[in-house]
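# structure, please.
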Amino acid sequence: MNQDDTTTFELSIDGMTCASCAGRVERALGKVAGVRAVSVNLASEKAHIQAPAETLPALLAAVEKAGYHAHPPQARPAEADDTRQRLQRERWQVILALLLALPLTLPMFAAWFGLHILLPAWLQFALAAPVQCVLGARFYRAGWQALRAGSGNMDLLVALGTSAGFGLSLYLWWQAAPGSVPHLYFEAAAVVIALVLLGKHLESRAKRQTGAAIRALEALRPAQARRWREGVEEEVPVALLRVGDLLVVRPGERFPADGEVIDGESQADEALITGESLPVAKAPGDRVTGGAINGDGRLRVRVTALGAESVLARIIRLVEDAQAAKAPIQQLVDRVSAVFVPGVLLIALLTLAGWLLAGAGLETALLNAVSVLVIACPCALGLATPTAIMAGTGVAARHGILIKDVAALEIAQQIDTVAFDKTGTLTRGQPRLVGLQAIDGTTDTLLAQAGSLQRGSEHPLARAVLAACAERDLLPAEARALRALPGRGIEGEWGGQRLQLGSQRLLHEAGLSAGALAAQASAWEAEGRTLSWLLESAPTPRLLGLLAFGDSLKPGARAAVAALQARQIHTHLISGDNRGSASAVAAQLGISAVQAEVLPADKAAAITRLKAAGHKVAMVGDGLNDAPALAAADIGIAMGGGTDVAMHAAGITLMRGDPRLVPAALEISRRTYAKIRQNLFWAFLYNLIGLPLAAFGLLDPMFAGAAMALSSVSVVSNALLLTRWQPTIDHEPSP
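This is a model prediction of the structure:
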């Protein structure tokens, strides 16, 4: 079968309650002919499958045969409505179960105060039967489906355990002498079901919060847009827009689609998309992102991307893919979960047999076996990893950090070396006037003369000169009789002088030397600066001054390097630029390990050498030439604004080009993996402690039910603590 025939399906799976369920669905889907890969996420209740398109009916049938229900995900608003209705229905079931179970527990609480209350057997039965047979029916249905599929799950454990307690009570009531009230266990069965229902409801609410980041991103999409046609505004659904349409975006509105500003000036609030807290200025020619909020200006925007090709859709797709993927540590959990339920059933049988052989009555032996069945719930195991991944990747996306490779979460804590590209990563990637020296007069005069020659030019160095003029509030008049000097520069008349600006060839042609500027010129050249000489060519040739251009550091570059070094992480600079320029940038940042004039293939080789030396390496870059190195590193981190190839090769993408997000990305990855380990620790600890206590008769079935519910809720709640994370954006240290 051709690889091109495969499609990625996403199916919603109904009825999963624990890790064993997720594993069974995954195995059932994996057996369908043509399936190349499958991943089932218990927390999001989704299955992601790579298979030929024609296998969809077979995939749906396989899930049904395994005892669950599958369907393609609904449109998000409908899905959200279904979730709200389900949570509301669960809430009323929990309230009813607790109201019925509470009177059954009154005798136990009254005994603590020396009061002896005993409810009639018929009343205990009347209260417990609706809980067991109606509200608890879901456990019987799901448990039976698991048995039909030749497996077991949490529902089967609860159904067996509570049925044993309920059935024992019926037997004791039937055997009791007329007029006597035997000790019954209706309250244990009813309270266990009520507590399990409460735990599942709290767990569902908490799981819904882990997907809040995706829902927040989806809510950014406006439903309507104002299209501009032949001078008239018309309001149309966003679905009807086409690339090339002109839109009008008023102050305070969200941009309906990705586009380019054609007319007007404003600012855009892109905080929920890039994590950038400050508004970004927008003028004609600037790009805008669908979902961002327009500031105080009216803009006309030409649509450049829609639907799945928009920035917002790509962000959502990356986050969803990360949340659907399994971290390598999950493989251990899957192996444990596969044998967990059968193992618990065996332990319960051994507990029953052991107590009977020890001489205990059937009543005691059965209650202890019930406690084993109730305490051993694999929910916490199944939720430990996916809830932490969903919460961690969600909060990271909210701050402009897209983690698309969940394996990076495990690797991030081991990173001890970060290699940076220079241009566009640590520096702005645009030439800027960094040095200015005049022979006679002031530097302002020198800059005004250079600016007069460069007015109207689109050359990068010309833009750098004009930007420097603007910073000093200089408004140079445009020189007259401008004439390009191919390969050398430009000349023109300004203030009665004939001026030339360009390379050193102009000096040689005019018979001039650098003179007093020679030392400064040599120093700037050693730093990799680009030099432009300004001279008067007539009537008498003479040198007026020297301009130096270079790439400037990005805001946050020093703080990023300092933050990494404070964590004992080694920093390297690997650049294709000249040695002087690379060394100058490294010196400003405090990076001692520098490799310059490196070809793209050699960048990947440099990363490989670092890994061979025993380092765990993260590579940070933004360009096409960085893609091989990003792929070669243990973790590739692509800077926002870079090429699509770089973003595809990287495991982590930063939505804005702030280098300070690099240590932040490593930090949230480390914290997410720490939550996974904490959750797995608590999930295993509950069972390691609870199972022996239940088997040795030290844990009442009611307390076992409470502990089981608490285990799932605590694991999800612990993962939700990640949603409070804020990146530490350090201030720039002094150069």
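
# C-alpha only now, for contacts and for neighbours.
OK.

# would you map the helices across the stretch 1-150 of the chain?
For the stretch 1-150 of the chain, the helices defined by DSSP state H, counting those that start in this stretch occupy 19-30, 56-65, 76-111, 121-130, 137-148.

# need the winner for burial among the ones you listed.
helix 19-30 (a mean of 24; mean count of other CA atoms under 10 Å).

# compare with the first, here's sequence two:
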Amino acid sequence: MKQKYDVSGMTCSACQLAVEKSVNKLESVSDVSVNLISNTMSVEFDDSKISNNDIIKAVEAAGYGAAIKGESQSAGKAMDREDPYEIELAKMKYRLVYSLIFMIPLFYIAMGSMMGLPQPAILTGTENVLIMALTQILLTIPVMIINSQFYRIGFKALMNRMPNMDSLIALGSSAAFIYGIMVMYKMAYGFGHGNIEEVAHFGHDLYFESTAMILVLITLGKYFEARAKKRTSSAINSLMDLTPKFATVERDGVQVEIPIEEIVIGDVILVKPGSNIPVDGKIISGQTTIDESALTGESIPVEKSEGASVMAATTNKTGFIKFEATHVGEDTTIAKIIELVEDANTTKAPIAKLADKISGVFVPTVIVIAIITFITWMVKSGNLDTSISMAISVLVISCPCALGLATPVAIMVGTGKGAKLGILFKSAESLENLHNSEVVLLDKTGTITTGEFNVREVVSNKLSKDEFLKIAASMEKNSEHPLAKSIVRYAEEQGLEIEEAKNFKALAGLGVIAEVKGKNYLTGNLKLMMEEEFDTSEYDNYIEEFSAKAYTTIYFADEDSVIGIISLSDTLKDSSKEAVEELKSMGIKVAMVTGDNKKTAETLGEQLGLDEVYSEVLPAQKEQIVREHIEKGQRVCFVGDGINDAPSLARADIGVAIGAGTDIAIESADVVLIKSSLLDLINAIKLSKATIRNIKQNLFWAFFYNTIGIPIAAGLFFNSFGLKLNPMLAAFAMSLSSLFVVTNALRLNFFKGISAK
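Now for the predicted structure:
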């Protein structure tokens, strides 16, 4: 089974790795993915061998907290859950404010005299230096208690031999605090033995303000980071906010207002103009225009009347409607979109594995470097104050926050931006890999074309047009194929009486066999006619003419011979030609895969300027074409409607489903384009490229920062250039590094997709 958990206490990529390692040690755990930004974990395991409690205990053993995600919430209430980023921000604000209450007077007392600021008489002079030291320690301890999480998690991780960012902070600030206590002892010894000069000397060596300042600056950085992380989730939060908390429902002829989690399938819901739709449903009375831009990105409102479907989180613009609830809670379109975006954030992009590998050895390496720095400076200078200062600076500036944030924060912003544009990435891996596509294979019906067919020609050399059309419509009445529905609709428009066919049997990728008025008929493509050895030559001239117009032609035959043909045209989407041109300009090869006859397919291919056309292809053969391209070493993106294209969507390196209307599309595809526009494929590829570029910038900064920062903190450039970092500056620099990474990722919110010309 697959289960999601909320994880608390993580602060860096080393924390993330520690949780993953601890859970991976459990028997029957097949996959673990921890997300540092959302503080969530997704685990696949055999629930017959281990339980949720075993997994939670494994997380706690690593020094962190865990709980089943949304355990206390119902499906409907999941839409109204408290924002975890808001909670994190509130905690950080609390810690920051109360830390500053003690930190400001501490800093004034410790540094005020150096800045020429007035000081209370009781804290000035060598005779009062112990009083000043006691005052400082009393102001430092509350700051340490308020930020005790650093020590609790950091030292526990250290004992588990999986040190993390908190371990570095805990070691650095503890070293400064302990050194300050040692200095107090030396001052007390000096007073007791009359060595006032030593007392005066050590009076300037207290490190209590550095202890508190490290904690406050790190917390300040975390506060700004939490604010920025909250902005990264704005896309999901804005979608959640669009769903109303209450709805007016008609039950037993009485209108009642109830919370949306109490709506059940079949309820009749009333929506006034200007109100948002609470759940998915079908209109049973009234007509209106619906603004679906929140889900589809399409700014033009859509006209809706009786029988039309409506989706939760869309806005009723003009008319009063009643509709019947068809999907509620987590089954609504908006809930599935939110779930897909959140799932994408719990997965890990391949590029993130680089940061994980480094994090596994980074923190232990930093601790070793800090120890070497301390020993080296003690040997070189013999000055304990300088040696401790250098070692603490190394520990603090090396905190791998920026490294851990580099990938997940960009993924979160990227997937959130995609959701706003109507592009759903099912995983971080699909977001990373999409822009690497070398070949795009496009299904025709519903992808390049609208899938809405119109009958253009009806030809029969044996029967009258009406008689032939009645037989054809009777055969197609029970079929779900778009061509069949168009023929039935056309016959009904002609006022013809359609019979009920018997012994209906669909032949996958070929056609249909049925009995009408006691006689057997079959209908389908040329391949079916050839298999049944029917002579189609008398219709060849018609076929050639219709194919030149890119019509799709269906053959009809009785038990003896072909009785006629019907040609239909599918409307080319306005965006298809522009999308193909854009793909080719990006250096991507574009091909079409269709079951249409060769002439029709080639005509359409020429209109669009496709590189290659595969025609007369059965559904099973589409998957084979995808496989052949992959075997050639090409990275393949297959785009289809997600129904009969499921095998191809699954086989391709990246499967892209047009439209989110079917569960099959969501299951089979890696990326779902909610709108039926191929231009969104261009937007998805460009967003993928922008996100990966952003991640690489973040990783470069994180590596570059530590590459430069650690040597400076260790004092390698002190003798040559006088460069030195005290612990307070190191803490400030570390916080700025994390803030830079998060802010850089937020630039993805400025990504603008292209729209039809």
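
# so which of the helices of the stretch 1-150 of the first structure gets nearest residue 11 of the first structure?
Between residue 11 of the first structure and those, the shortest separation by CA to CA is 8.6 Å, and it involves helix 56-65.

# what's the matching range in the second structure for the closest one?
Counting by TM-score structural alignment, helix 56-65 of the first structure lines up with residues 52-61 of the second structure.

# average distance between the matching stretch and the first structure?
The superposed stretch 52-61 of the second structure is, by mean CA distance after the TM-score superposition for the first structure, a mean 2.0 Å from where its aligned residues fall in the first structure.

# before we move on, back to that, among the helices of the stretch 1-150 of the first structure, which is nearest residue 716 of the first structure?
helix 19-30 (13.9 Å).

# gap between the closest one and the chain center?
25 Å (CA atoms, centre = their mean, to the nearest Å).

# for stretch 299-306 of the second structure, same thing?
29 Å.

# which part of the first structure matches that stretch?
Counting by TM-score structural alignment, stretch 299-306 of the second structure pairs with residues 277-284 of the first structure.

# for the matching stretch, which positions count as buried?
Residues of stretch 277-284 of the first structure classed as buried by neighbour count (16 or more other CA atoms under 10 Å): 282-283.

# you'd agree residue 498 of the second structure is in a helix?
No. The assignment for residue 498 of the second structure, made by DSSP: H, G, I helix; E, B strand; the rest coil, is coil rather than a helix.

# element containing the closest residue in space to it that isn't next to it in sequence, please.
Nearest residue to residue 498 of the second structure, sequence neighbours excluded (CA to CA, 6 or more residues apart in numbering): residue 474, at 5.2 Å. Using DSSP states H and E, residue 474 of the second structure sits within helix 465-476.

# give me the contact list for that helix.
458-460, 484-485, 487-488, 491, 496-501, 504, 512-516, 521-523, 556, 563-564 (CA atoms under 8 Å, 6 or more residues apart in numbering).

# now do the helix or strand following it: distance to the chain's middle.
Next helix or strand after helix 465-476 of the second structure toward the C-terminus (DSSP H and E): helix 482-493. Centroid separation between helix 482-493 of the second structure and its chain, computed with CA atoms, centre = their mean, is 41 Å.

# by contact count, what packs against the helix or strand following helix 482-493 of the second structure?
Tracing the chain past helix 482-493 of the second structure, the next element assigned as helix or strand by DSSP H and E is strand 502-507. Where contact means 3 or more CA pairs under 8 Å, 6 or more residues apart in numbering; DSSP states H and E, strand 502-507 of the second structure is packed against strand 511-516.

# if you set the cut-off to 10 Å instead, what comes out?
Packing partners of strand 502-507 of the second structure (3 or more CA pairs under 10 Å, 6 or more residues apart in numbering; DSSP states H and E): helix 465-476, strand 511-516, strand 519-524.

# which position in the second structure pairs with residue 210 of the first structure?
Looks like residue 210 of the first structure aligns to residue 232 there (TM-score structural alignment).

# next up, the contacts around that match.
Contacts for residue 232 of the second structure (CA atoms under 10 Å, 6 or more residues apart in numbering) come out as 37, 85, 226, 409-417, 742-743, 745-746, 748-749.

# distance-wise, check it relative to residue 736 of the second structure.
18 Å (CA to CA, to the nearest Å).

# for the counterpart of residue 32 of the second structure in the first structure, which non-adjacent residue is closest in space?
Residue correspondence to the first structure (TM-score structural alignment): residue 32 of the second structure is matched to residue 38. Leaving out its chain neighbours, the residue that sits closest to residue 38 of the first structure by CA to CA, 6+ apart is residue 49, at 4.4 Å.
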